[in-house]
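>>> Using only what follows, build the 3D model:
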Amino acid sequence: MNDGLITVLLVDDQPLLRMGFRLILEGEDDLVVVGEASDGVQALAAVESLDPDVVLMDVRMPLMDGIDATAKISASSSGARVIILTTFDLDEYAFAGLQAGASAFLLKDVAPAELIQAVRLVASGDAVVAPRVTQRLLENFVRNSPPRPALQPDPLLEELTPRELEVAQHIAQGLSNAEIAHALFLSEATVKTHVRRILTKLHVRDRVQVVVYAYETGLVTPSNPDY
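Model (predicted):
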């Protein structure tokens, strides 16, 4: 973010949708749309040249879809954070987008105020965008997926202290810092410190990626009555 401005790149193959998002975002003093792209290939070029803070990324596009583009952005040196745009909140593409490194997903018919809030939160690095919806998406996808072989414990989990492991499990539930602090009888400042250390140790960008990681590694499962 430069001078308090959050820069946004719009990626969608529908010009009218891009226009609608532009009108919503540029009505805010702290948000500016720096570019548009109609497919994943253009999106990658735009991210490299414009270095946006946030990318609003459609999934189904020609040449390169939003999932592949998100994965390439996440693997690059760019600091851009991706919000996946999807039609259904339990869409398998939304799950794939989160796996690819997206910080959040939104429905295309999102209310203007929710879109604005999501962009600001993701730009801040917090990425707490409907974490319980994210959790519900992951639980639904895992339940409806073919049975997976028993997972080997991820070596990265061994880097976490017992308290950090507890905090990670609560993050996977979709709890906020305040809710985690209340549940574990900690101060919010202490929780924030734990969250920063968890992100560093697990090599993930934000809280949403902690949720994805927790389900992928079996740290939490839908069959667990506690989660």
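>>> all contacts plus neighbour counts: C-alpha atoms, from now on.
Fine.
>>> center of this structure, which residue is that?
Nearest residue to the geometric centre of the chain (C-alpha atoms, centre = their mean): Ser103, 1.5 Å.
>>> Neighbours of Asn144, how many?
Neighbours of Asn144 under the rule other C-alpha atoms under 10 Å: 9.
>>> so where do the strands sit in this structure?
Taking DSSP state E as the test, the strands found in the chain are 6-11, 31-37, 54-58, 81-86, 104-107.
>>> Let's compare: structure for the following, please.
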Amino acid sequence: MSEPRNRVLLADDHPMMREGLRKLLEPDYEVVGEATDGPALLVAAERLRPDLIITDISMPGIDGIEATRRLRGIVPRARILILSIHTDPTWVRGAFDAGAHGYLSKTSAPEEIETAVREVLKGRFYVSSEVTQALVGTMRELPVERHEGRPEASGEVLTPRELDIVRLVGKGLGNKRIAQTLGVSVTTVRTHLSRVYDKLGPGSRLELALYAAQAGETVM
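Next up is the predicted model:
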């Protein structure tokens, strides 16, 4: 007996976009519904209880960011992947602040969309390469120790262990897997992350992933 397929809900006000996504995903996923605007998305999500919601930002009624914020209360277990023409950092940060788990540009190749869907359904964050480039360009450099042992001129330095953890977060690993990879306890990982937050000020794992990208690591 085959395992049940993950249920996906699509939201976009352009019929061709929804049709293209449906054709791309249906071989591996159950596309349970489509919505053409924000209010319809909220109603459909509550009724259908999908595992994954793929939504645009620019939609009539309620935009995708506000819809994402409301969806976190309506279907808290659903994963949310934004697919948008907007790659400006303001939009991306707004989406993740609202509770999104992934962000793709509409210019992303079909293969990247498939990768993003898989990663987000695994419980990881995903940010497309195009979006990452736009975001990283707006961020200050990581205050890491130089090879000769001298810190950067400004900001507190990250220790080698803290930087290791940042890079693993950037690859999408959760605290338990980071602990297993480094041979330390989950409590130790949490302690290091707390210190990183104190030094860098980022408020989410997404921010750490982007810092990792700036340090030369592949994000997601």
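>>> re the thing from before, turn the strands of the first structure into TSV, including distance to Val211 of the first structure and mean neighbour count.
Listed next are the strands of the first structure as TSV, based on distance: least, C-alpha to C-alpha, whole Å; neighbours: other C-alpha atoms under 10 Å:
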stretch	distance to Val211 of the first structure	mean neighbour count
strand 6-11	25	25
strand 31-37	27	19
strand 54-58	20	28
strand 81-86	15	27
strand 104-107	11	23
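>>> so what corresponds to the residue nearest to the centre of the first structure in the second structure?
The alignment partner of Ser103 of the first structure in the second structure, by TM-score structural alignment, is His101.
>>> hang on, that match packs against Ile80?
Yes - counting by C-alpha atoms under 8 Å, His101 of the second structure touches Ile80, with 5.4 Å between them.
>>> Now the common contact residues for those two.
Shared contacts of His101 of the second structure and Ile80 (C-alpha atoms under 8 Å, 6 or more residues apart in numbering): Val120.
>>> Reformat the strands of the first structure as CSV; add distance to Arg18 of the first structure.
As requested, these are arranged in CSV below (distance: least, C-alpha to C-alpha, whole Å):
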stretch, distance to Arg18 of the first structure
strand 6-11, 6
strand 31-37, 7
strand 54-58, 9
strand 81-86, 12
strand 104-107, 14
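>>> Which one of the ones you listed lies nearest to Arg163 of the first structure?
For Arg163 of the first structure, the closest of the strands of the first structure is strand 104-107, at 25.8 Å, according to C-alpha to C-alpha.
>>> mean shift of that closest one relative to the second structure?
Superposed on the second structure, strand 104-107 of the first structure shows a mean distance to its aligned partners of 0.9 Å (mean C-alpha distance after the TM-score superposition for the first structure).
>>> Contacts for that strand, please.
82-89, 94, 97-98, 115, 122, 127-129, 134, 208.
>>> Return the subset of the residues you listed lying in helices.
Counting by DSSP state H, the part of the contacts of strand 104-107 of the first structure found in helices is 94, 97-98, 115, 122, 134, 208.
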